[in-house]
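Q: structure for the following, please:
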Amino acid sequence: INYEDLRRFYTAANGDFVAFLSSIKKTIKWRETYRILSPEELETWANMVFWHGYDLMHRPCLIVRLGLACSCLPSHDRPRFAQAVISQVEHGIMYLVSPENPEVTVLVDCEGLSPFKIPMQVMRSCSSLLQDHYPNRLGCLFVIRLPPVVRVIAQTFIQVLKPTTRKKLKIGGETYRKILLENIQTLPSYLGGDCRCTKCLNIGMDVKRPRMDQLNKLQTNEGVSDSEDTSELDLICQDDIDPSWSYDQVLRTAIIGLLMFWVLIAVMAGLSDPEFQSQ
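A: Below you'll find the predicted structure:
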């Protein structure tokens, strides 16, 4: 932890020295037990979470394919996906951000994510770790290809956020590509960009899951749980909203959508500023 890190923690604590000291101690203890994946290990997850170029503010962009992970990974592998996200954030902050602009941009791609199968445990884990150990690092959060019901709820709730907060959160529906082109230098090819980097060539247009023989090599850590929520949210079928559904089914979908958006906001708050966290 360097001087600039201390400043960010102090700002996140709103000038409360006791809270500041407690957060520093908590982060030091966490770093002693949590295993950050090596670049070689992260290659296992390269099609689901990876750094790709910069936005127009010269902030490195982290691509998180949440929908793909949820549709491909069994529940017992999802905590390792969260570990890969946290590890990528660590590597990006260590090697990609500049002293002049220490923030990052995150793009969460929800294609394939059902409002009935939201990985709440994984998202809560990520948001908690980011908020505790990486404060004031988020420049912008793009959330694209959300399920329709979640997107409607998200657009409604965005209106009650403060202008500075709304500026950092961008929800993209069918026009997500236009929004990304206005903010990101080079889009990954799988999102319709013209990039031909090694990462894009490896990903292509195929939906692939990490090889199980590689996943099995990742050891369980004290800081990562192998358990995953197997509640009703994870067990209901993955069909989208159908006009023939009953009122209860539609209401339940809306509630789940609201919960998902709340967790996405929590993820953003974890990397954002004290003004955002106070909303």
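
Q: only C-alpha atoms for contact and neighbour calcs from this point on.
A: Fine.

Q: secondary structure class for the residue nearest to residue 169 when sequence neighbours are not counted?
A: Among residues not flanking residue 169 along the chain, residue 141 sits closest, at 5.0 Å (Cα to Cα, 6 or more residues apart in numbering). Per DSSP: H, G, I helix; E, B strand; the rest coil, the local secondary structure of residue 141 is strand.

Q: go ahead and confirm residue 141 touches residue 109.
A: No: counting by Cα atoms under 8 Å, residue 141 sits too far from residue 109 to count as a contact (10.8 Å).

Q: same drill for those two, tell me which one is more crowded.
A: residue 141 (25 against 21; other Cα atoms under 10 Å).

Q: report the separation between that one and residue 255.
A: Residue 141 sits 23 Å away from residue 255, going by Cα to Cα, to the nearest Å.

Q: what of residue 124?
A: Distance check for residue 124 against residue 255: by Cα to Cα, it reads 17 Å.

Q: now do residue 105
A: 28 Å.

Q: and the two? Which one has more around it.
A: A count of neighbours by other Cα under 10 Å puts residue 105 above the other of residue 105 and residue 255, at 22 against 16.

Q: I'd say the more buried one and residue 53 touch.
A: No: using Cα under 8 Å, residue 105 is not in contact with residue 53; the gap is 10.1 Å.

Q: hey, what's in contact with both of those two?
A: Common contacts of residue 105 and residue 53 (Cα atoms under 8 Å, 6 or more residues apart in numbering): 60-61.

Q: please provide the structure for the following sequence as well, for comparison with the first:
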Amino acid sequence: MDLQLKGKRAFISGSTQGIGLAVAKQLLREGVTVIINGRYAEKTQQVKEKLQEEFPEGSIAAIAADFSKKEDVEYLLAQVQEVDILVNNVGIFEVRDFEAVTDEDWYRYFEVNVMSSIRLSRKLLPGMLNKKWGRIIGISSESGVNVPGNMIHYGMTKSAMAAVANGLSKLTKATEVTVNTVLGGPAYSDGVATVIEQIAAMQQMNVGEMKTAVLQQSSPEILLQRFIAPEEIANLVTYLASPLSVATNGASLRVDSGVLRIV
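A: Predicted structure coming up:
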């Protein structure tokens, strides 16, 4: 299927690893000019070079910026010009008891996970509306619907992302601009892999066995009976970026393998 994306231009926040990197690769396969973003300049440049090796015909740029630092955000916004596709992916997460999360932690999570998408959307949505075509896609989580008791601070931000996206979609009437949210299920991202590897090492367990144990404890109802691959989430994101998805707007779409028990 031709997704009609050749020649489009995309910016993906937090795209040096995990779901963001998977999205970048899928869009490059479709002929999209891609701007990746990471927290650290050296790593961001290294990922850009690796992508260029994998996609020698691809058009790839990179902008390093830490969304927890105001000066980095200001630099990023000055560098990012008009794009066709904005993927608000950057985010931080951490398992922590509610009473241990400080005011500063709450502000930090909101700053990175929510304000990043607000600032980027505020900068780039007007250009999309002006030309009457564009895509804004937020990478949220099933945790934004079924908020985990040990990650309330994280789930709150994912709920807020979906709320902002739904509101923004109301501004797109009579255009082919769409704003949607993807609710990812338990994905084996780099961050999750690191945590599982650390726990496995501490408990002297095989990583594969630990993956199974963690999944069975946290999401025993997942229909795949395994972690979701970042590429499987990126597949839906790529479709939503396409002109073919024009009738899908203001929606929250699930890639959760049945974790959310809702119709």
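
Q: what's the TM between chain one and chain two?
A: In this superposition the chains share a TM-score of 0.32, using TM-score structural alignment, normalised by the length of structure 2; 130 aligned residues with a Cα RMSD of 5.5 Å.

Q: sorry, back to before: contact partners for the residue nearest to residue 169 of structure 1?
A: Per Cα under 8 Å, 6+ apart, neighbours of residue 141 of structure 1: 105-108, 168-170, 268.

Q: list buried residues within those residues.
A: 105-108, 168-170, 268 (16 or more other Cα atoms under 10 Å).

Q: go through the residues you listed and flag which are in helices.
A: Of those, the ones assigned to helices by DSSP state H are 168, 268.

Q: distance to residue 3 of structure 1 for the buried ones among the contacts of residue 141 of structure 1 - can I get that in TSV?
A: What follows is those, written out as TSV (distance: Cα to Cα, whole Å):
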residue	distance to residue 3 of structure 1
105	22
106	24
107	28
108	30
168	25
169	28
170	31
268	24
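
Q: which among the buried ones among the contacts of residue 141 of structure 1 gets closest to residue 130 of structure 1?
A: Nearest to residue 130 of structure 1 among those, counting by Cα to Cα, is residue 268 at 8.8 Å.

Q: show me where the stretch 151-263 of structure 2 has strands.
A: 176-184, 252-255 (DSSP state E, counting those that start in this stretch).

Q: for the helix or strand harbouring residue 7 of structure 1, packing partners?
A: Using DSSP states H and E, residue 7 of structure 1 maps to helix 3-12. Secondary-structure packing of helix 3-12 of structure 1 (3 or more Cα pairs under 8 Å, 6 or more residues apart in numbering; DSSP states H and E): helix 17-33.

Q: next secondary structure element downstream of the helix it packs on?
A: For helix 17-33 of structure 1, the following helix or strand on the C-terminal side (DSSP H and E) is helix 39-42.

Q: for my notes, confirm residue 134 of structure 2 occurs in a strand.
A: Yes: counting by three-state DSSP, residue 134 of structure 2 is part of a strand.

Q: still on that earlier bit, quick check: the farthest pair among the contacts of residue 141 of structure 1?
A: Farthest-apart pair in the contacts of residue 141 of structure 1 is 108 and 168; separation 13.4 Å (Cα to Cα).

Q: where along structure 2 do the helices fall?
A: Under DSSP H, structure 2 gives helices at 18-29, 41-54, 70-79, 103-110, 116-131, 152-169, 190-202, 207-218, 230-241.

Q: hey, which of these is tucked in deepest?
A: Among the helices of structure 2, ranked by average contacts under mean count of other Cα atoms under 10 Å, first place goes to helix 18-29 (a mean of 23).

Q: and the angle for it with strand 176-184?
A: 140 degrees (axes from the mean of the first three to the mean of the last three Cα atoms, to 10 degrees).

Q: before we move on, the earlier item: list the buried residues in the helix holding residue 7 of structure 1.
A: Buried, per 16+ other Cα under 10 Å, within helix 3-12 of structure 1: 8-12.
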